[in-house]
Structures are given as C-alpha cells and as structure tokens.
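Student: From the sequence below, what's the structure:
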Amino acid sequence: MSFDKNIYLIGMMGAGKSTVGKYLARLLKLRFIDLDVEIEKDANMQITKIFQIHGENYFRLLEESILAKMSSNNSSVIATGGGCILSSKNRKIMSRNGYRVFLKVDIDTLYDRLTKSYTRPLAKSKKQLQSIYNERYSLYCDCDQNVNAVSHPQIVAKKIYDYLK
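Tutor: Predicted coordinates for the structure are as follows:
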C-alpha cells in the first residue's frame, strides 16, 4: 500500500499516540515522527523544562513551527502532542497535508496510564485531566477517523491500517 499523505495521530496525553504510531509506521512502511521528540531536539531541552522556563504559550509556538516543518515530509506517521489540536494553524496544516486519526481513550484509563509514567506538565489530577479533555473533545472528534485506543497498541495500529487499506 502506498500512502502519499501524512497520518496524524491525535488525542490526549497518554492515549498511546507515540506507541501506536511506531507500530502503524511499521505496518505502512512509513517514516515515524514523534512531534514531542522533535520539539525537544529543537529546543535542546525536555518539554517539562520548556513549560517551566518559557511557559505554555512559548511551547505552543514551538509546536506550530515544528509541526509545519515536519508536515512538509509526506508519507509519515506523525504522533502529535495532546494540545497540538488547539491551534487553528495546526488543524489547517493537518487537514490539508494528511489524514487525522483520533485515539480515543476514557479518562480513567488515561489517568492510570499517566500516573504510571513520567510527569506531564498539564496533568496534575483526574479533575484537571477531565477539564482538558472536555475542552479539546470536539476538536479531537473532528478528525477523519476516531479509534478506540484502550486495547493493545498493536491492535489499535492494525485497526487504523485496515481502515486505510
């Protein structure tokens, strides 16, 4: 299968965008790009440090810039950050240059995943996580495909792959 557009994985922090993205890229034989990793490389610091030192607004501008740069590479699977969808500029880039997939995960699962991993700058409590989810939900749903991402990442990647075939 040949895919001449980018595939953007969109969803909340902890939804599995990076993990699913690696599996999906392998299935499709495409390049995998983790937007958060690219931001950290560009800034030469971890995202938590970017938030601490420069704040969220600076991070979002950096995110826009890196997304635009990475989107020029067609035929890539791109795992976006959870808040990437908030920018109208990012939404235009993604809709124009690719296929957008929302990895849908319930709040309890997200919270469990996030408390077992490293600290996220915007997820300090389940209530705060729910608030962020509510704010972004309609933007997430305005994608080309919505996929329940609670199962194993390989299964989620295969669902997306099968849909794209």
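
Student: contacts and neighbour counts: CA atoms only from here.
Tutor: Fine.

Student: Distance check, residue 146 against residue 105.
Tutor: The gap separating residue 146 from residue 105 is 10 Å, by CA to CA, to the nearest Å.

Student: now the strands: where do they sit in the chain?
Tutor: Here the chain has its strands, by DSSP state E, at 6-10, 31-34, 76-79, 98-104, 145-148.

Student: Just list the residues touching residue 161, thanks.
Tutor: Contacts for residue 161 were tallied using CA atoms under 8 Å, 6 or more residues apart in numbering; they are 24, 27, 28.

Student: list the buried ones in stretch 104-118?
Tutor: Residues 104, 105, 107, 110, 111, 114 are the ones in stretch 104-118 that count as buried (16 or more other CA atoms under 10 Å).

Student: Compute the distance from the centre of it to the centre of its chain.
Tutor: Its chain's C-alpha centre and that of stretch 104-118 lie 15 Å apart, by CA atoms, centre = their mean, to the nearest Å.

Student: before we go on, could you also do this sequence so I can check it against the first one:
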Amino acid sequence: MSEIEHSTASDDTTAPGNGPGRLKKTIVMVGMMGAGKTAVGRALATRLGAPFLDSDHEIETAANMTIPEIFARDGEAFFRKKESQVIARLLVDARGVLSTGGGAFLSEANRAMISQKGVSVWLNAGLDVLWNRVRHRDHRPLLKTEDPYATLKALYDARVPFYAEADLMVRSDAQTSVEGVVDRVLAALATRPDVLEPTE
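Tutor: Predicted structure coming up:
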C-alpha cells in the first residue's frame, strides 16, 4: 500500500471516464472485523479508479508499530485518539475509498466527521460469517480472550446499533464474491448524487 499512502485526487475527478462515475466525496467503509472492508474497499477503489486507503495501515506506518503492539504499549484509548486524527486527515487528503477499523465508527465525533466530509457504507455481515472469517486469525487484539466467540458476539451486539447509523448499508455474506459486494456498494452509491456523479 505504500505506493498510495499519499495519493491525492484532482479537483475535478478521481475516476477515469470509463468508470462507474466521478467520485465527489470519500467513501468510508465501516463495519465489524471480518466484514470485508479492506477487500471490498480495494476492489471498489479499483473499479472507481480512485485511491484506496486503510486507517489501520496509516496508523501502523506513522507509529512504526503494529496495531496489537500499539494496544499493548499504549492502550485502546490512545489508539482511538490516533485513529480519529488519521481519519480526519485522510478525509481531507484524498477523495477515494477509506477502510476503517471496526471500532472507528463507534465515536460520535467520527460518525459526524465522516458524514459531513464523506459517505459511510456499512458492510453488514452476520455474526456467523464474521466468526468464520476471523476465527483462524490471531492478530485481532480485541479477540485475545478465553472465549473469542463470546467476545466477538458481545462486540457485534454492542456495535451494530452504531453501524446502523451509517449513510448506506450493504450486505456482506458468504455466498457473494468481493466483486458482487462491490456491485451492491455501487448500486447503493447510485442513490447519492452528492457522492458519485455518473459519467456520460
């Protein structure tokens, strides 16, 4: 991702003439860990000819540490503060597709900032789908508990009401390919002329 860390869009358009449309605001992917924010975000950015950015990656680059290392050394509160700062910068730096960490949208200030300067898209995946995607990964600091499934369920139950405040909602399920989910996102964005202006 280093080649796009500092990418910026032109003032007039971020998408080529043969893309689905011209991007006028940054699209911010929100949702639980395992929802597909990075995979779908990358594919969406490619489809739009726009930069793809990942807030977790940007934080790791700035700190020269991994997210688990930041959590272990500085705690979650410190991480959330840095996360908000990074999201604020990325919303201004480039009109593109931004993937955020699962907890980013819980902050009222982040939600307001994202809706004002961009558009939030909730990738809504069911608990079983999420568990099947994250259960074999050991780099999720919030799931390093004695019962990771119970932890994930508690996070899911607590966070869904916040994700439901997103500007748009798109289903992410086990039966649909990444490109299929991108199609759903583009269909949802088509209802927002302030975000995606169709090409002629």
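
Student: how about residue 17 of the first structure, what's its match in the second structure?
Tutor: When the second structure is aligned by TM-score structural alignment, residue 17 of the first structure is paired with residue 37.

Student: and that match, how many neighbours?
Tutor: Neighbours of residue 37 of the second structure under the rule other CA atoms under 10 Å: 26.

Student: measure residue 25 of the second structure to residue 114 of the second structure for me?
Tutor: Relative to residue 114 of the second structure, and taking CA to CA, residue 25 of the second structure is found at 10 Å.

Student: ok, now residue 129 of the second structure?
Tutor: 26 Å.

Student: Also residue 95 of the second structure?
Tutor: For residue 95 of the second structure, the distance to residue 114 of the second structure - CA to CA - is 12 Å.

Student: Please compare these two by neighbour count and tell me which comes out ahead.
Tutor: residue 95 (27 against 22).

Student: Wait, the more buried one touches residue 28, no?
Tutor: No - when contacts are counted by CA atoms under 8 Å, residue 95 of the second structure is not listed as touching residue 28 (10.2 Å).

Student: next one: stretch 111-119 of the second structure to chain centre, how far?
Tutor: The answer for stretch 111-119 of the second structure is 13 Å, by CA atoms, centre = their mean.

Student: again, but for stretch 14-24 of the first structure
Tutor: Worked out by CA atoms, centre = their mean, stretch 14-24 of the first structure lies 8 Å from the chain centre.

Student: and if you look at stretch 50-60 of the second structure?
Tutor: 9 Å.

Student: got it, and stretch 177-195 of the second structure?
Tutor: 14 Å.

Student: Check stretch 53-68 of the first structure too.
Tutor: For stretch 53-68 of the first structure, the distance to the chain centre is 14 Å (CA atoms, centre = their mean).

Student: what sits up against that stretch?
Tutor: Taking CA under 8 Å, 6+ apart as the rule, stretch 53-68 of the first structure contacts 35, 38, 39, 47, 50, 51, 84, 87, 89, 90, 93.

Student: Can you tell me what the first one aligns to in the second structure?
Tutor: Taking TM-score structural alignment, residue 35 of the first structure has residue 55 as its aligned residue in the second structure.

Student: ok, the closest residue to its match other than its chain neighbours to residue 48 of the second structure distance?
Tutor: Spatial nearest neighbour of residue 55 of the second structure, excluding adjacent residues (CA to CA, 6 or more residues apart in numbering): residue 100 at 5.2 Å. Counting by CA to CA, the separation of residue 100 of the second structure from residue 48 of the second structure is 19 Å.
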